[in-house]
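In: Coordinates only, no sequence provided:
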């Protein structure tokens, strides 16, 4: 796994996750309607960022994307639980679902890298 690409993807994803969590703390619509889908979308983006940055193999992109997606989601969920906006059970459920979307993002990023290299 490419360490610098992982740090970049986790940082980027965490900034987005924290922005969403803080917005949701003050705006009920965000908390009630955006947290789940928004958090998973952010993890997918973190997976994409990892794959684009690492330019590794498919397996590396999948694993790195999953780790990036899970870590940034976990950090965001920890803050959300600490603020009292999310139930502690979501630490497990949200982190696993975000790992899956990060993995998907890593796969998409790898495919896009491959397609770009062929042109």
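Out: In hand now; what should we look at? Every value quoted in this text rests on a predicted model; they were computed, and no experiment measured them.
In: Please make it C-alpha for all contacts and neighbour counts, starting now.
Out: Will do.
In: Can you report how many residues neighbour residue 109?
Out: Using other CA atoms under 10 Å, the number of residues around residue 109 comes to 28.
In: residues contacting it?
Out: For residue 109, the contacting residues are 47, 48, 49, 50, 51, 52, 61, taking CA atoms under 8 Å, 6 or more residues apart in numbering as the criterion.
In: Repeat that for residue 6.
Out: Contact partners of residue 6, counting by CA under 8 Å, 6+ apart, are 50, 54, 64, 68.
In: Compare those and tell me which has the most neighbours.
Out: residue 50 (39 neighbours).
In: what's the distance between that one and residue 3?
Out: Separation of residue 50 from residue 3 (CA to CA, to the nearest Å) stands at 10 Å.
In: Second structure follows, compare the two:
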């Protein structure tokens, strides 16, 4: 798994500027890219209220074990097949910068 990190300055709504860190998670299929990002969002408290519980409930209802990668899968097809089909961008802020995590598919055809 490889990571590409770029930094720039972004303007905030009030006109001030903050450093922006863009991190792209890339690598071969099934190397844990989405799992890493999902777990990172959970550990940093960056998930929307109720998101984790909702996905755990949906997984149980469908008879599937919950996986951290489900936090990033926007499409049910991605959860069903266990693959990332489209890139996902997750934005959050720390006290000093804006961060954009980009989860990229591992399959060459995507």
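Out: Great, that's in hand. Here the structure is a predicted model, which is why all the values come from computation and not from measurement.
In: List the TM-score for the superposed pair.
Out: The TM-score (TM-score structural alignment, normalised by the length of structure 2) is 0.30; 50 aligned residues with a CA RMSD of 3.9 Å.
In: ok, back up a step: JSON lines for the contacts of residue 109 of structure 1, including secondary structure?
Out: Conversion of those to JSON lines gives the following (DSSP: H, G, I helix; E, B strand; the rest coil):
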{"residue": "47", "secondary structure": "helix"}
{"residue": "48", "secondary structure": "helix"}
{"residue": "49", "secondary structure": "helix"}
{"residue": "50", "secondary structure": "helix"}
{"residue": "51", "secondary structure": "helix"}
{"residue": "52", "secondary structure": "helix"}
{"residue": "61", "secondary structure": "helix"}
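In: Could you identify the most distant pair in those?
Out: Of all pairs drawn from the contacts of residue 109 of structure 1, the greatest distance, 9.8 Å, lies between 49 and 61 (CA to CA).
In: so what's the residue nearest the centre of structure 1 up against?
Out: In structure 1, the C-alpha closest to the average C-alpha coordinate belongs to residue 43, at a distance of 1.8 Å (CA atoms, centre = their mean). The neighbourhood of residue 43 of structure 1, defined by CA under 8 Å, 6+ apart, consists of 13, 68, 69, 70, 72, 73, 98, 99, 101, 102, 105.
In: ok, and the most crowded of these?
Out: Ranked by neighbours (other CA under 10 Å), these are led by residue 69, which has 39 neighbours.
In: Surely it and residue 44 touch.
Out: Yes - with contact taken as CA atoms under 8 Å, residue 69 of structure 1 and residue 44 are classed as touching, separated by 6.4 Å.
In: joint contacts of the two?
Out: Taking CA under 8 Å, 6+ apart as the contact definition, residue 69 of structure 1 and residue 44 share the neighbouring residues 98, 101, 102, 103.
In: Neighbour count for residue 49 and residue 61 of structure 1, which is higher?
Out: A side-by-side neighbour count of residue 49 of structure 1 and residue 61, using other CA under 10 Å, places residue 61 first with 32 against 26.
In: is it true that the more buried one touches residue 51?
Out: Yes - counting by CA under 8 Å, residue 51 is a contact partner of residue 61 of structure 1 at 5.0 Å.
In: now residue 7 of structure 2: how far from residue 90 of structure 2?
Out: Distance of residue 7 of structure 2 to residue 90 of structure 2, given as CA to CA: 16 Å.
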